[in-house]
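Colleague: here's a sequence, model it:
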Amino acid sequence: MAFAKRASLFEVTDAFRVVNGADDGLPGVAIDRYANCFQIQYFGAELLPRKAEIAAAVQSIFSPDFLVSKFRLSPSGKSLEKPEMEVHFGNENAAQTIVREGNAKFHVDLLDTVNPGLFLDMRDGRFDVESRSRGKEILNLFSYTCSFAVHARIGGSTRAVNADISGKILEKGRENYRLNHLEIQKGEFFKGDSREYLAWCMRKGLHFDGVILDPPSFSRNKGKTFSVKSDFQTLVSEVAEILSPSAFFLASTNFSECTPESLAKETLKTLQQKFPRAKILWAKGQGLDFPGSGTRKESALSAVMLDVSGNAKF
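Modeller: Sure, this is the predicted structure:
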C-alpha cells in the first residue's frame, strides 16, 4: 500500500521514501530507496523488537543490492545524527550507487552517516529551481553535495556558486557536476562559512539572480553559533542585500517548530524591507512520499519560494 502511494514518482526518480512512519503503518520507522539500495531508519523504539522482520520484508519485496538499518536514537531515546548502523545485505562497495532525479543524476553512499548525499524531501524545490534558472547566476548556500546547483546548471544557469564549510562535501558536489557532464565554472565552489561568503559578496557588491538558503537547524563554527530559531531571519535580511531586482529566493528549514505558513510569513516580511513588491510563489512541506509531514519531529520541512520583483506568474 505504501509503495503504491508513490507510483507517480516512479517515472520521475528512483530515489524516494517508501515508508514514512506511522502514516504508512510503521511508527518510528522510515524506509528510503536509492536506486536499488535501501536504508531503514529507526526514530522511535516501538518497532525495534521487529527489526529483523522488517529487514527481511524489505529484502523479500525489493531484492536490494544493499540494505542497512540506522538507529537514530540513544538509550535515552534522543535522536542521533551519527547513528549505529547494521548492514543486512551487501558489501561496502554496494552501498555506493547513482540515482536519477528528473534530468539529474547523483552519487549516494548509504554508509556515509545519516544522509547518503541527497535530501529526498527537497525534490520539489530542486525541480522548481531548475525551471527558474535559465540564464541566471545562482547562489547555493549551505550547499551540502550541491544538488540544487546541479539542477540549476542543468536548467541553464550560467553559474551556480556553492558555499559549504566542508571540503569533503564540496568534493562530492564536484563529483556530481562531473557525473552530469557540467563544466565547472570559476568560483563555483567556496569552502567556508556561508555567512562569511555572504559578507564577502556584500563588500564586493555582488548580486545573484537566485539564492537557495537551507541551513542546518543548529551549527557551530569558529566559536560562533547559528540557530534557525533565533538567527534565520537575520540571515534572510543579509541574503536580501545580494539579490538582484528580479531574483527568486528559496528558503527552507527542517526545524520542527517552523511551519510552511509561519516561515513564509516571516520571510516575506523580512524580504519586503528591501523589496516591498516581493511576493510568495508557494509555501509547502515535504513531498507526496512523506505523508504526515510536519506532524512529527523526524518528518518536518518548511520551504517557501519568493519572487523579489513581484512579477512572476508561477
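Colleague: when you work out contacts or count neighbours from here on, use the C-alpha atoms and nothing else.
Modeller: Fine.
Colleague: who does the longest strand seen in the chain touch, helix- and strand-wise?
Modeller: Criterion DSSP state E: the longest strand present in the chain is strand 243-253. For strand 243-253, the elements it packs on are strand 208-213, strand 302-307, judged by 3 or more CA pairs under 8 Å, 6 or more residues apart in numbering; DSSP states H and E.
Colleague: buried residues in it?
Modeller: Within strand 243-253, the residues scored as buried using 16 or more other CA atoms under 10 Å are 243-245, 247-253.
Colleague: residue 229 falls within a helix, correct?
Modeller: Yes: Residue 229 forms part of a helix when assessed by DSSP: H, G, I helix; E, B strand; the rest coil.
Colleague: wait, residue 167 touches residue 193, no?
Modeller: No: using CA atoms under 8 Å, residue 167 is not in contact with residue 193, being 11.2 Å away.
Colleague: and the gap between the residue nearest to residue 241 when sequence neighbours are not counted and residue 208?
Modeller: Among residues not flanking residue 241 along the chain, residue 202 sits closest, at 6.8 Å (CA to CA, 6 or more residues apart in numbering). Distance, residue 202 to residue 208, by CA to CA, to the nearest Å: 11 Å.
Colleague: between the two, which contacts overlap?
Modeller: Common contacts of residue 202 and residue 208 (CA atoms under 8 Å, 6 or more residues apart in numbering): residue 242.
Colleague: this one as well, want them side by side:
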Amino acid sequence: MTKITIKKGFSEKIREGWPLLTKEMVQQGDYDQEGRIFTAIDPRGHFLAKGYLGRQNKGSGWLLTWDQHEEIDEAFFKKKIESAASHREAFFEDNQTDAFRLFNGEGDGIGGLTIDHYAGHYLFTWYSKGIYDFRDEILHAFEQVLPFKSIYEKKRFDSKGQYVEDDDFVKGERPDFPLVVKENGAHFAVYLNDGAMTGVFLDQRNVRKAIRDKYAEGKNMLNTFSYTGAFSVFAALGGAVKTTSVDLANRSVPKTIEQFSMNGIDYEAQDILVRDVFRYFNYCVKNDVKFDLVVMDPPSFARSKKHTFSASKDYKNLVKQAIDITEKKGVIVASTNAASFDMKKFKSFIDQAFKEKGMRYKIIETFSLPDDFRTAEGYPPGDYLKVCVIQTL
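Modeller: Predicted structure coming up:
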C-alpha cells in the first residue's frame, strides 16, 4: 500500500471529511499509480484516511474510509451499495418515477463512480482508470444487492475526461432501445447504448416538475441549450401555449421530436431550432420576439464558432440577454451545474445582471440537487446544481 503525506494545512480538511485528493495537497508520495490503494498520513505520520488513486478532471484520487482497520475490498463496496439502495427506497416504490440515481459518487462513499437506474436497467459510469480497476469487485458486489434487467457502462476517463467509445453492454438481457422511463408521470426515451448521453439529465427532475406544475400554464416558453427538450416537454404538459427549443446540435431536433411524441404532444405545434443560442438571443432582440418563460441550463463550458461560454465568467451576461427577451412579469429559470462557485455567487451574477439592466426582480424559489443525488457533508463542491426561478418585476 502506498503512503502519501498530506501537507499540514490540508490534513485537518481530510479529518473533517474532505474526500478528494489533489496534487497540491501532497507533501510526499507517488500519486500517479492509477488504481493503487493508498493511506493518507499527516506530516507527523498519523493516519488520516485510505482511498484509491485515480486521475479525473477534479483530482488525483478519492478517500474512501476514515477507519484505519477497514479494508477496501468487495465487502466494502457491497456495504456502500446496500446503504445507497436503502436511501432510495422511496424511489423504488414510486409508481410515477422509475429513472433516478442509485449511487452518487462521493455522496454515497465512492468518488469517481455513479450508478443510474432506468426502469430496472442500470448504467455504471466510471470517471477514472483508477476506479475502473475495481470494476469486477464492484459489479459482483452490486449483483449481490440488487436484481437487474441489464447493466450498461460508460467510461469517462480519456486524457480530457471525455467519453471512451466502446460497447457499453455489460450483462443481463440487451433491451430494445429506446427504453421508455417515467418521471413524475411523464415519459422519456432513454438510450444506454448511444454515446456519452442517455437522453435526459436526472438531476433536473424537481425543476421540470415545478415548470409543469407552477410556471407553464398559458405561457410562451423558450428553452435554451435544450438538448432533448425535456424542459419543453414538461412545459407543454403544464399547459404552455407554445414552446421553442434552441440548441446548437443537429441531433437535438429528432431527439426533441421523440420526447414530445412519447408524451402525445404535437411536436409540429412547437418550434425546435438548431441555432447558436447567443445568436438567437440577438435575433429575438432585433425582431422584438419575447417570451413569458425563459429556461437556461447551459453547460459549464461551451464553444461554438463565434462564442466561448464559461459559466463562472459569462453567466451574468447570459442573464442580461435573457432579460431583454422576457416579457414584463415574466419568469426566468436560471440553472448551472458549475461546481466552481456556490449559490451565493450564482445569485450575485443574477443581481449584477438586473442592476446593470436597471431592472427589478424577485427570486421565487431555488433548487439544488434532488434527494437521490446524495452529497458528502465535507465536500461542498459535490452539491453542484444551482437553479433560481426569477420573476421580473
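Colleague: which stretch of the second structure lines up against the longest strand of the first structure?
Modeller: Under TM-score structural alignment, strand 243-253 of the first structure corresponds to residues 326-336 of the second structure.
Colleague: one step back: what's the offset of the longest strand of the first structure from the middle of its chain?
Modeller: Relative to the centre of its chain, strand 243-253 of the first structure is centred 16 Å away, using CA atoms, centre = their mean, to the nearest Å.
Colleague: what about it, how far off from the second structure?
Modeller: Here strand 243-253 of the first structure, set against the second structure after superposition, deviates by a mean of 1.0 Å using mean CA distance after the TM-score superposition for the first structure.
Colleague: residue 202 and residue 208 of the first structure: which has the busier surroundings?
Modeller: When residue 202 of the first structure and residue 208 are compared for neighbours, residue 208 comes out ahead with 24 against 15, by other CA atoms under 10 Å.
Colleague: what's the match for that one in the second structure?
Modeller: So, by TM-score structural alignment, residue 208 of the first structure is matched to residue 291.
Colleague: could you verify my assumption that its match touches residue 329?
Modeller: No: counting by CA under 8 Å, residue 291 of the second structure does not reach residue 329; the two are 10.5 Å apart.
Colleague: where does residue 76 of the second structure land in three-state SS?
Modeller: helix.
Colleague: the stretch 101-250 of the second structure: helices as residue ranges?
Modeller: Taking DSSP state H, counting those that start in this stretch to define them, one finds helices in the stretch 101-250 of the second structure at 129-132, 135-145, 205-210, 230-237.
Colleague: go through these and name the closest to residue 295 of the second structure.
Modeller: Nearest to residue 295 of the second structure, of all these, is helix 230-237, at 7.8 Å by CA to CA.
Colleague: now for the closest one, which elements pack on it?
Modeller: helix 205-210, strand 220-224, strand 242-247, helix 252-262.
Colleague: which is the next helix or strand following the last one?
Modeller: What that stands for is helix 252-262 of the second structure. Sequence order places strand 271-274 as the next helix or strand after helix 252-262 of the second structure, per DSSP states H and E.
Colleague: compared with the first structure, how much does that next one deviate?
Modeller: With mean CA distance after the TM-score superposition for the first structure, strand 271-274 of the second structure averages 0.9 Å from its match.
Colleague: any residues touching that strand, and which ones?
Modeller: Contacts of strand 271-274 of the second structure (CA under 8 Å, 6+ apart): 242-250, 252-253, 256.
Colleague: among those residues, name the buried ones.
Modeller: Buried among the contacts of strand 271-274 of the second structure by 16+ other CA under 10 Å: 242-248, 252-253, 256.
Colleague: farthest pair in these?
Modeller: 242 and 248 (20.2 Å).
Colleague: how about residue 152 of the second structure, what's its partner in the first structure?
Modeller: In the first structure, residue 152 of the second structure lands on residue 68 (TM-score structural alignment).
Colleague: just checking, what residue in the first structure corresponds to residue 179 of the second structure?
Modeller: By TM-score structural alignment, residue 179 of the second structure lines up with residue 97 in the first structure.
Colleague: which residue packs closest to its match, ignoring adjacent ones?
Modeller: In space, residue 97 of the first structure is closest to residue 108, 5.6 Å off (CA to CA, 6+ apart).
Colleague: run through the residues that contact the residue nearest to residue 337 of the second structure when sequence neighbours are not counted.
Modeller: Nearest non-adjacent residue to residue 337 of the second structure, counting by CA to CA, 6+ apart: residue 385, 4.6 Å away. Neighbour list for residue 385 of the second structure: 203, 335-339, 367-369 [criterion: CA under 8 Å, 6+ apart].
Colleague: who wins for most neighbours among those?
Modeller: Top of the contacts of residue 385 of the second structure by neighbour number is residue 335, holding 24 neighbours under the definition other CA under 10 Å.
Colleague: re the thing from before, just put the contacts of residue 385 of the second structure in TSV and tack on distance to residue 3 of the second structure.
Modeller: Formatted as TSV, those follow (distance: CA to CA, whole Å):
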residue	distance to residue 3 of the second structure
203	36
335	41
336	37
337	34
338	32
339	29
367	40
368	36
369	35
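Colleague: residue 244 of the second structure pairs with which position in the first structure?
Modeller: Per TM-score structural alignment, residue 244 of the second structure is aligned with residue 161.
Colleague: isn't its match up against residue 150?
Modeller: No: counting by CA under 8 Å, residue 161 of the first structure stays clear of residue 150, with 10.3 Å between them.
Colleague: hmm, back to that, quick one: the residue nearest to residue 97 of the first structure from residue 211 of the first structure, how far?
Modeller: Distance from residue 108 of the first structure to residue 211 of the first structure, by CA to CA: 24 Å.
Colleague: of the two, who's got more company?
Modeller: Taking other CA under 10 Å, residue 108 of the first structure and residue 211 do not tie; residue 211 has more neighbours (26 against 22).
Colleague: just checking, the more buried one touches residue 143?
Modeller: No: contact criterion CA under 8 Å: residue 211 of the first structure and residue 143 do not qualify, at 10.9 Å.
Colleague: contacting residues for the closest residue in space to residue 90 of the first structure that isn't next to it in sequence?
Modeller: Nearest residue to residue 90 of the first structure in three dimensions, chain neighbours excluded: residue 66, at 4.5 Å (CA to CA, 6+ apart). Counting by CA under 8 Å, 6+ apart, residue 66 of the first structure touches 36-38, 87-91, 94-95.
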